[in-house]
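**Student:** sequence first, then the predicted structure:
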Amino acid sequence: MTKHFPTGSGPIEIEPLPVLLTNKQREQSDRMNAYYRFQSKIYDLTRWSFLFGRRRLIRKLAETVALPASIIEVGCGTGHNLSLLARRFPDSRLMGVDVSDDMLQLASRRLQSVSGKIRLFQGAYGKRSAHHLPQPEVIVCSYVLSMINPQWNKLIRQAWEHLPVGGWIAVVDFHRSPLGAFRRHMSGHHVRMDGHLLPELLSHFTIAVREVRPVYFGCWQYFLFIGQKSGGKKRDEAEAHGA
């Protein structure tokens, strides 16, 4: 049966996550807010040229997970992916989390036509803030994990803990580049491209989709990953090996 969500009539209210940040989280949050204060103005005009695979990830997710009740996107930015998710999953409740108020203001206006099924939260996603969010069936991370440095592995572990057994994570992100100069350039934009994300995801989740794709004649690779939380075994093994 198709659900009928209320029709939106204005920008979506942005809800603050009521948590105290650690010093490291505060520093990282401040860096991201400063970075996106300008980047938010040009984000959707420029990111199509190098944030590859976002539509493909959502298409693969729809092929893998038929009817998720709820989806959270961590690092939802301007709402680009949430608007695609709203069309692909019309019966799912959607939530977006981001540290940047500037990006969320854009998402709030962009998504107002579907505001009845979407909630937006401002704050850093982590162990403390997850307690204030509903438990999702799917967590989406699109080009966010490579920018969470040095706490990217903690975010993956928190996603694992937040999901129910049988829940899903869907990730598209930078993988690696053979060009040292390009890696240094991207680090200036807070992006790490050392192939470090896939092994951590594989240590926590059972694979449904894994793709690594080169772009611009091999200048870099990006990856898609969709995995399922199958229970405690993968997590226990990862912790035993010091992950």
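**Tutor:** That came through fine. Numbers count the residues shown, from 1 in each chain.
**Student:** hey, let's count contacts and neighbours off CA atoms from now on
**Tutor:** Fine.
**Student:** pull the distance from the longest helix anywhere in the chain to the chain's centre.
**Tutor:** Longest helix in the chain, counting residues (DSSP state H): helix 23-46. Centre-to-centre, helix 23-46 and its host chain are 15 Å apart (Cα atoms, centre = their mean, to the nearest Å).
**Student:** the strands in this structure, which residues?
**Tutor:** 14-16, 70-74, 93-98, 118-122, 138-142, 168-174, 206-215, 220-228 (DSSP state E).
**Student:** let's bring in a second one:
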Amino acid sequence: MDRMYRHQRHIYDASRKFYLLGRDGMIADLTPPAGGSVLEIGCGTGRNLVRIARTYPDARCFGLDVSSEMLDTAGRATARAGLAHRIRLSRGDATAFDPAPLFGEAEFDRIVISYALSMIPPWRAVLAEAAGHLAPGGSLHVVDFGDQGGLPMPARWLLNRWLAGFHVTPRQGLADTLGEVARTSRRRARIVQRFGGYAVHGVIEPDRSPI
């Protein structure tokens, strides 16, 4: 990952903003409790964390990434934004990590995964790991490439061919897996396909239905 992002990180945000759709909508949906904790898994350049910290000034923000190159960029971004004191970054494997020694936090009120699952081969393990670190009443928010079911076949072919050049693979079955993880963790899943299935926005949250 460091080799891949050593140079890409400098143009990542400028180039990705045109096709990583739905990130800001996901952030607007977070609504963490006052003083709550928000962890982004696969935080990359820190773009989302800066926006989260600005949107929710009472939130305590944390970022995890396996790439030290990306974390270096994220650290610079948070410092430029004057938010280094509110955003703590750490290097770790999204499929298996212990947040206590990394962040001094055992669990989080909100966990965010934005366009990272499509770049991590064991993506199902990432979802299961994230759900295991939710606080009671916490929620997991995911946005990534969807099943593209509403897009014309030529557009789907071109999109997937182009994404493959960036080592990105839309995860077929993402919506179903979110539902499975929700059931396993005794929560419910809210899933919305956006832009003709270009992106999927999923939330795993407490099941408040009457017993």
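**Tutor:** Structure received. Just so it is clear, the model here is predicted, and its values are computed rather than measured.
**Student:** mind checking the TM-score on these two?
**Tutor:** Here the superposed chains carry a TM-score of 0.82, computed using TM-score structural alignment, normalised by the length of the second structure; 193 aligned residues with a Cα RMSD of 2.2 Å.
**Student:** still on that earlier bit, deepest-packed of the strands of the first structure, please.
**Tutor:** Ranked by mean neighbour count under mean count of other Cα atoms under 10 Å, the strands of the first structure are led by strand 168-174, which reaches a mean of 26.
**Student:** what residues in the second structure pair up with that one?
**Tutor:** Aligned by TM-score structural alignment, strand 168-174 of the first structure corresponds to residues 139-145 of the second structure.
**Student:** mean shift between the matching stretch and the first structure?
**Tutor:** Following superposition, stretch 139-145 of the second structure is found to deviate from the first structure by 0.7 Å on average (mean Cα distance after the TM-score superposition for the first structure).
**Student:** which residues outside that stretch are in contact with it?
**Tutor:** Residues from elsewhere that reach stretch 139-145 of the second structure (Cα atoms under 8 Å, 6 or more residues apart in numbering): 20, 22-23, 26, 30, 109-118, 130-131, 134, 170-171, 197-206.
**Student:** centre of the chain to it, how far?
**Tutor:** Chain-centre distance of stretch 139-145 of the second structure: 6 Å, with Cα atoms, centre = their mean.
**Student:** residues in contact with the most centrally placed residue in the first structure?
**Tutor:** In the first structure, the centroid-proximal residue (Cα atoms, centre = their mean) is Cys141; its distance is 1.9 Å. For Cys141 of the first structure, the contact set (Cα under 8 Å, 6+ apart) comprises 73-75, 169-172.
**Student:** what does it align to in the second structure?
**Tutor:** Per TM-score structural alignment, Cys141 of the first structure is aligned with Ile113.
**Student:** Arg47 of the first structure - how many residues pack around it?
**Tutor:** 10 (other Cα atoms under 10 Å).
**Student:** likewise Gly231 of the first structure?
**Tutor:** Neighbour count for Gly231 of the first structure, taken as other Cα under 10 Å: 16.
**Student:** let me see the contact set for it.
**Tutor:** With contact taken as Cα under 8 Å, 6+ apart, Gly231 of the first structure is in contact with 165-166.
**Student:** distance of it from Pro134 of the first structure?
**Tutor:** Here Gly231 of the first structure is placed at a distance of 20 Å from Pro134 of the first structure (Cα to Cα, to the nearest Å).
**Student:** can you tell me which residue in the second structure aligns to Ala86 of the first structure?
**Tutor:** Using TM-score structural alignment, the partner of Ala86 of the first structure in the second structure is Ala53.
**Student:** now for that match, how many residues are close by?
**Tutor:** 20.
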